[in-house]
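**Q** coords please:
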Amino acid sequence: MSDTKVKVAVRVRPMNRREIELNTKCVVDMEDNQTVLHPPPSNAKGENR
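**A** Sure, this is the predicted structure:
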């Protein structure tokens, strides 16, 4: 096994006006140094917009 380390950078931008008007749910939250991923709403699966 290798001792290779992987660093991942995550940047979460604020929602834009259109996303807010559409009541879009954020699926990524940042809590201190931790990234929390939330499952997307069930109605978003397979949706191509």
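
**Q** only C-alpha atoms for contact and neighbour calcs from this point on.
**A** Fine.

**Q** end-to-end on stretch 19-33?
**A** 25 Å (C-alpha to C-alpha, to the nearest Å).

**Q** Pull out the buried residues from it.
**A** Neighbour-count burial for stretch 19-33, with 16 or more other C-alpha atoms under 10 Å as criterion, is recorded at C26, V28.

**Q** chain center to that stretch, what's the gap?
**A** 7 Å (C-alpha atoms, centre = their mean, to the nearest Å).

**Q** which residues in this structure form helices?
**A** With helices called from DSSP state H, the chain shows them at 17-21.

**Q** Quick check, central residue of it?
**A** V28 (2.9 Å; C-alpha atoms, centre = their mean).

**Q** From P40, how far out is it?
**A** V28 is 10 Å from P40, by C-alpha to C-alpha.

**Q** I'd like the structure of this one too, to check against the first:
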Amino acid sequence: MSDSNVKVAVRVRPMNRREKDLNTKCVVEMEGNQTILHPPITSANKGDPR
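**A** So this is what the prediction gives:
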């Protein structure tokens, strides 16, 4: 596999009204041709016992 190429396309849609009303945080950020993924905030990584 020395000459293999992989291309990935990422499309980030605008947040809808419900997502905005819930103050949802976007986990995908685009900077030019670079895609940055932020970990989602869940009860598991907030330290909640659930």
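
**Q** hang on, the earlier thing: in space, what's closest to the residue nearest to the centre of structure 1 - neighbours in sequence excluded?
**A** L37 (4.8 Å; C-alpha to C-alpha, 6 or more residues apart in numbering).

**Q** Please pull up the equivalent of that neighbour in structure 2.
**A** Counting by TM-score structural alignment, L37 of structure 1 lines up with L37 in structure 2.

**Q** Which residues are in contact with that match?
**A** Counting by C-alpha atoms under 8 Å, 6 or more residues apart in numbering, L37 of structure 2 makes contact with V27, V28, E29.

**Q** Arrange those in a markdown table, one row each, with distance to K20 of structure 2 as further columns.
**A** Converted to a markdown table, these look like this (distance: C-alpha to C-alpha, whole Å):
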| residue | distance to K20 of structure 2 |
| --- | --- |
| V27 | 14 |
| V28 | 15 |
| E29 | 16 |
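
**Q** Which of those residues fall within strands?
**A** V28, E29 (DSSP state E).

**Q** From S43 of structure 2, how far out is K7 of structure 2?
**A** Distance from K7 of structure 2 to S43 of structure 2, by C-alpha to C-alpha: 34 Å.

**Q** These two: which has the busier surroundings?
**A** In this view K7 of structure 2 and S43 are compared by other C-alpha atoms under 10 Å, and S43 has more residues nearby, 10 against 4.
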